[in-house]
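[1] Got a predicted structure plus its sequence, pasted below:
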Amino acid sequence: MNNFFIILFHTYLSKLKTKSFLVTTIITAVIMLALTNMTNIIDFFNKDGSVEKIAVIDESGQLFVPLKEQMKAADNDIVLEEYKGNANQAKKAVEDGSYKGLLEVALNKEGLPAASYKAMSIADSTIPADLQSSLQQIKTMMASTQINIAPEQLEKLYAPVDFEKSAIEKGAKTEEELNQARGLVYVLLFIIYFAVILYANMIAMEVATEKSSRVMEILISSVSPIKQMFAKIIGVGLLSLTQLAVLLLVGYFSIKQNLKTMKGGFFDFFGFGNVPASTIAYAVIFFILGYFLYATMAAFLGSLVSRIEDVQQMITPMTMLVVAGFMMAMFGLGQPEAPFIKYTSFIPFFSPMLMFLRVGMLNIPFWEVALSIAILIATILFLAIFGARVYRGGVLMYGKSNSFKDIRKALQLTKNE
């Protein structure tokens, strides 16, 4: 048993000290800090108060003032300046960099606003969209005046319909709770997806590297292949938990520090407050089970190859299973009650993501969750037993091995021992 822990901690510490692990962790933490501080970063680059000046030629003589008021009310960084020269002179000013663009406004045959926008490049769609939106509001007001619609009537016409949603089922989540659950599930699905691919691939590479360097022959003489496999799986598992703990702590404290500035858009729709403890618990459970499922597969698949170059080809089908589960989970975020999602959530290769999705967003019977976990554990045990036999023979196989037919050869070698 001492040999088991020696390999376990050697795997953990050797990977922990590698430059690739440290650099990856640091870069990922920096990216996470950048994302959670995006508002502050944007404000930093805009601290000089830079604005986008737009030259406006108003051929009607009555649109510039209301347009400027609309743009001011929109509270953006666009400043309108009425240009007194002709269009050619204005274009020259845009080319010289005095203005970001040129807006020509006039009244059409119906007496309603019409405009054209010119700039050195129209790749930036924000400015034209803001200008068009303001002109649209002016057009609506002018058109309503032409057909004698009072402002109160116009407000009533464009007022959104009263539409309330409520669930009849007892214990069903409210819309606010669903948004909170959707946000948490969305984030954790990405964590599960990338963690499974990254760390399962790491295990396969570790085994293949040892075989290619012939270290495996020395290890086999002192430690059984089965102990080696599970020591590597648990060692890399501890490594993944270490890295995720660092990243989650960085993200948590960064979000906590910037909570006041994180308003609107994503942070309003995907609220993260008042998340049930059960959802967090299920996230941890399905993450660990999903890791062991794919890590076991990666270990015995990695044992079949003798060259590092063949690892990716061998584990590609496993990777495609993870990708398929993730894509189905993305679909399920919008339709978690779809029969397709319900039935596939019991398939062990997809349940770490799909059943967690259903648990987080729906009020499902406990027996469904328990059944899914039981099937997942049974599959892990089966793969562990089967994988141990393949691993035991696979580590003795050398030469070009990039076919699943090699599993039979590995099993045959295990029997002959």
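    Noted; the coordinates are in hand. Residues are numbered from 1 along each chain as shown.

[2] rest of the way, CA atoms for contacts and neighbours
    Fine.

[3] What separation do you get for Ser50 and Asn76?
    As judged by C-alpha to C-alpha, to the nearest Å, Ser50 and Asn76 stand 11 Å apart.

[4] And for Phe300?
    58 Å.

[5] Which one's more surrounded, those two?
    In this view Phe300 and Asn76 are compared by other C-alpha atoms under 10 Å, and Phe300 has more residues nearby, 29 against 12.

[6] ok now the helix or strand encompassing the more buried one, how far from the chain's centre?
    Secondary structure assignment for Phe300, by DSSP states H and E: helix 277-302. In terms of C-alpha atoms, centre = their mean, to the nearest Å, the centre of helix 277-302 is found 18 Å from the chain centre.

[7] Just the buried positions in that helix, please.
    The neighbour-count check on helix 277-302 (16 or more other C-alpha atoms under 10 Å) flags 279, 282-283, 286-302 as buried.

[8] Which neighbouring elements make contact with the helix or strand just after that helix?
    The C-terminal neighbour of helix 277-302 among helices and strands, as given by DSSP H and E, is helix 311-332. Judged by 3 or more C-alpha pairs under 8 Å, 6 or more residues apart in numbering; DSSP states H and E, helix 311-332 is in contact with helix 175-212, helix 277-302, helix 339-344, helix 351-361.

[9] Could you check how far the closest residue to Gly271 other than its chain neighbours is from Phe269?
    Distances taken as C-alpha to C-alpha, 6 or more residues apart in numbering place Gln180 nearest to Gly271, at 4.5 Å, with adjacent residues excluded. Gln180 sits 8 Å away from Phe269, going by C-alpha to C-alpha.

[10] And Glu52, by the same measure?
    30 Å.

[11] likewise Glu417?
    60 Å.

[12] The two: which is more packed in?
    Neighbours were counted for Glu417 and for Phe269 using other C-alpha under 10 Å; Phe269 has more, 15 against 7.

[13] what's around the closest residue to that one other than its chain neighbours, how many residues?
    Distances taken as C-alpha to C-alpha, 6+ apart place Asn179 nearest to Phe269, at 6.1 Å, with adjacent residues excluded. Counted with other C-alpha under 10 Å, residues neighbouring Asn179 total 18.

[14] In the stretch 51-200 of the chain, mark out all the strands, start to finish.
    52-58, 78-82, 101-107, 113-119 (DSSP state E, counting those that start in this stretch).

[15] List the contacts of the last one.
    Judged by C-alpha atoms under 8 Å, 6 or more residues apart in numbering, the contacts made with strand 113-119 from elsewhere in the structure are 63, 91, 94, 100-108, 128, 135, 138-139.

[16] Please compare the first structure with the one that follows:
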Amino acid sequence: MEKLKVIIKREYLTRVRSKGFIIGTIISPLLMMSFAIVPILVTRAGGPGTYRITILDQTGSTELYERINKLLEPERPRDDKFILSREELPAEASSEDRQLSLNQEIAEGKLDGYLVLPKDVASEERIIYTSKNVGDFDSRSQIGDAINRAVVERRVTLAGLNSDEVRNLIRDVRLDIRNARGEKERGQTFIISFGLLMIIYITILVYGVTVMRGVIEEKQSRIIEVLLSSVRPFELLLGKLIGIGMVGLTQYLVWAVFGLGVSLLMSMPVMAANWSNIPKVSPLQIIFFVVYFVLGYFLYATLYATVGAIVSNEEDGQQMQMPVTMTIVIPVMVSTLVMRNPNGTASVILSLIPFFSPVLMFLRIGLQTPPWWQIALSIVLMIGTILAVIWVAARIYRVGVLMYGKRPTLPELVRWLKYT
């Protein structure tokens, strides 16, 4: 037991002290969060914008201008402010000369944009808006919404209808989706579950390959011969699996603490509006995430360690790992089938296959919680498969780690299993 602890400690400390781990664990999340937070902070710090807009009005009435002005009035202190001015033009006159002068004012910074309201604006499908900054999508959207609403109201009025009554009649109807048990729709639960599923998938790939490379490096440097003089092959295999697994858990623990800090930051009033729509993780999701994360890691990490013991160099390892990698990729590829019918026969069978369970059963839980006996059966099958794989891997590992040169054939691997 003491030797196992030493191996675990060595595998763990060697990796958490590496520059790659520090960069990947600390700097990468900081960069990703900065991409999300900095634009929000910059927008908030900059305060609301002020836009000077001229309306060239050929409608012969101030009604439409006044309605647009009313719709663009800021409702909150942080809303953009639009300063509108109206210039009336004869309906038959051309506005091109005035547009040229307004273009000059925009170039000189005296104006942010201008709008041309033609005589028959209610029958128009397009209205020209010239802006100083065509990339300012926020202000364009606000102006467009105000104009669209004002013109639609004008059309309703011309049709002899009451705009408030029409607006009430065409208001949207929202679907309150529930399942057969009367539970509300779990869209947010699915989103967060799918995110956690991708973490499981990526972790298995990344740390499984890390285990394989660790075995190959020790074989190439002949360190493994020294290690095997002091410990049994099974202890070395188990210590490597647990040590590297702890590295992954440490990385996610750091990210969880980092995420908690970001969550506290987002709870500040300046950020609350942007954070309120983020789905929350339920305790049940966390429990199943940990279960399938740990089981999936041990299952695939053992397979990758076996591949590392069989080959003698990185190139052979890349070729030999493909069957293992495809076993992880296949459930992701068929996940759309499970999404469409999570309780269908195909979905149930596929999710109970131990090599697919970490992805597909966890996905089913996020979509629509399957019967508990199916979840329990998938866990039992995974544990049984892990024990069987470890038994096979340990027998191959104890022989393979000391074999160099030619890659073994399938009959040779069978003989390795028979060695006592």
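    Arrived safely. The shown structure was predicted, so the numbers you read here are calculated from the model rather than taken from an experiment.

[17] Can you say which of the contacts of strand 113-119 of structure 1 are buried?
    For these, buried by 16+ other C-alpha under 10 Å: 63, 91, 94, 100-107, 128, 135, 138-139.

[18] Can you tell me which of the residues you listed is closest to Pro151 of structure 1?
    Ile138 (12.6 Å; C-alpha to C-alpha).

[19] ok, that closest one touching Pro66?
    Yes: in this structure Ile138 of structure 1 lies within contact range of Pro66 using C-alpha atoms under 8 Å: 7.3 Å.

[20] related to what we said a few turns ago, out of the helices and strands packed on helix 311-332 of structure 1, which comes closest to Glu164 of structure 1?
    helix 175-212 (9.8 Å).

[21] for the closest one, packing partners?
    By 3+ C-alpha pairs under 8 Å, 6+ apart, helix 175-212 of structure 1 packs against helix 225-257, helix 266-269, helix 277-302, helix 311-332, helix 351-361.

[22] Compare those and report which one is nearest to Glu152 of structure 1.
    helix 266-269 (30.3 Å).

[23] Show me what that closest one is packed up against.
    helix 175-212.

[24] okay if I get the strands of the stretch 51-200 of structure 1 as TSV plus distance to Leu411 of structure 1?
    Output for the strands of the stretch 51-200 of structure 1, formatted as TSV (distance: least, C-alpha to C-alpha, whole Å):
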stretch	distance to Leu411 of structure 1
strand 52-58	70
strand 78-82	70
strand 101-107	71
strand 113-119	69
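
[25] which one of these lies closest to Met202 of structure 1?
    Of the strands of the stretch 51-200 of structure 1, nearest to Met202 of structure 1 by C-alpha to C-alpha is strand 52-58, at 48.9 Å.

[26] With structure 2 overlaid, how far apart is that closest one on average?
    Between strand 52-58 of structure 1 and the corresponding residues of structure 2, superposition yields a mean separation of 4.4 Å, by mean C-alpha distance after the TM-score superposition for structure 1.

[27] Please tell me how far that strand is from the chain's geometric centre.
    Worked out by C-alpha atoms, centre = their mean, strand 52-58 of structure 1 lies 40 Å from the chain centre.

[28] cool, and stretch 341-352 of structure 1?
    20 Å.

[29] on that earlier part again, nearest to Met320 of structure 1 among the contacts of strand 113-119 of structure 1?
    Pro128 (42.0 Å).

[30] May I have the residues that are in contact with the closest one?
    With C-alpha under 8 Å, 6+ apart, Pro128 of structure 1 has these contacts: Tyr117.

[31] Residue in structure 1 paired with Trp373 of structure 2?
    With the correspondence set by TM-score structural alignment, Trp373 of structure 2 lines up against Trp367 in structure 1.

[32] Which secondary structure state does that match sit in?
    Counting by DSSP: H, G, I helix; E, B strand; the rest coil, the backbone at Trp367 of structure 1 sits in helix.

[33] center of structure 1 - which residue?
    Central residue of structure 1 (C-alpha atoms, centre = their mean): Phe190, 4.9 Å from the mean position.

[34] Looking at the alignment, what corresponds to it in structure 2?
    Using TM-score structural alignment, Phe190 of structure 1 lines up with Met198 in structure 2.

[35] and what of Leu259 of structure 1?
    That one, Leu259 of structure 1, aligns with Ser267 by TM-score structural alignment.

[36] ok, now how distant is that match from Ala273 of structure 2?
    Relative to Ala273 of structure 2, and taking C-alpha to C-alpha, Ser267 of structure 2 is found at 9 Å.

[37] Show me which of these two is the more surrounded one.
    Ser267 (15 against 11).

[38] Just tell me what Ile234 of structure 1 corresponds to in structure 2.
    Match for Ile234 of structure 1 (TM-score structural alignment): Ile242.

[39] Any idea how many residues pack against the closest residue to that match other than its chain neighbours?
    Counting by C-alpha to C-alpha, 6+ apart, Ile8 is the residue found nearest to Ile242 of structure 2 once chain neighbours are left out, at 6.3 Å. As a burial measure, Ile8 of structure 2 scores 24 neighbours (other C-alpha under 10 Å).

[40] for Pro39 of structure 2, same thing?
    11.

[41] got a list of what it touches?
    Contacts of Pro39 of structure 2 (C-alpha under 8 Å, 6+ apart): none.

[42] what about it, which helix or strand?
    helix 28-46.

[43] in that helix, what counts as buried?
    So for helix 28-46 of structure 2, counting by 16+ other C-alpha under 10 Å, buried means Pro29, Ile37.

[44] Now do it against helix 233-266, angle only.
    Here helix 28-46 of structure 2 runs at 0 degrees with respect to helix 233-266, directions being taken by axes from the mean of the first three to the mean of the last three C-alpha atoms, to 10 degrees.

[45] Where does Ile6 of structure 1 sit: helix, strand or coil?
    helix.

[46] Buried deepest among the helices and strands packed on helix 175-212 of structure 1, which one?
    helix 351-361 (a mean of 27; mean count of other C-alpha atoms under 10 Å).

[47] Can you spell out which helices and strands pack onto that helix?
    helix 175-212, helix 277-302, helix 311-332, helix 339-344, helix 366-394.

[48] what comes up buried for the longest one?
    For helix 175-212 of structure 1, burial by neighbour count (16+ other C-alpha under 10 Å) applies to 177-186, 188-189, 192-193, 195-197, 199-211.

[49] for stretch 405-419 of structure 2, same thing?
    Trp416, Leu417.

[50] Could you tell me the end-to-end distance of it?
    Stretch 405-419 of structure 2 end-to-end distance (C-alpha to C-alpha) = 20 Å.

[51] Tell me which residues are up against it.
    Ile310, Val311, Ser312, Val392, Arg395, Ile396, Val399.
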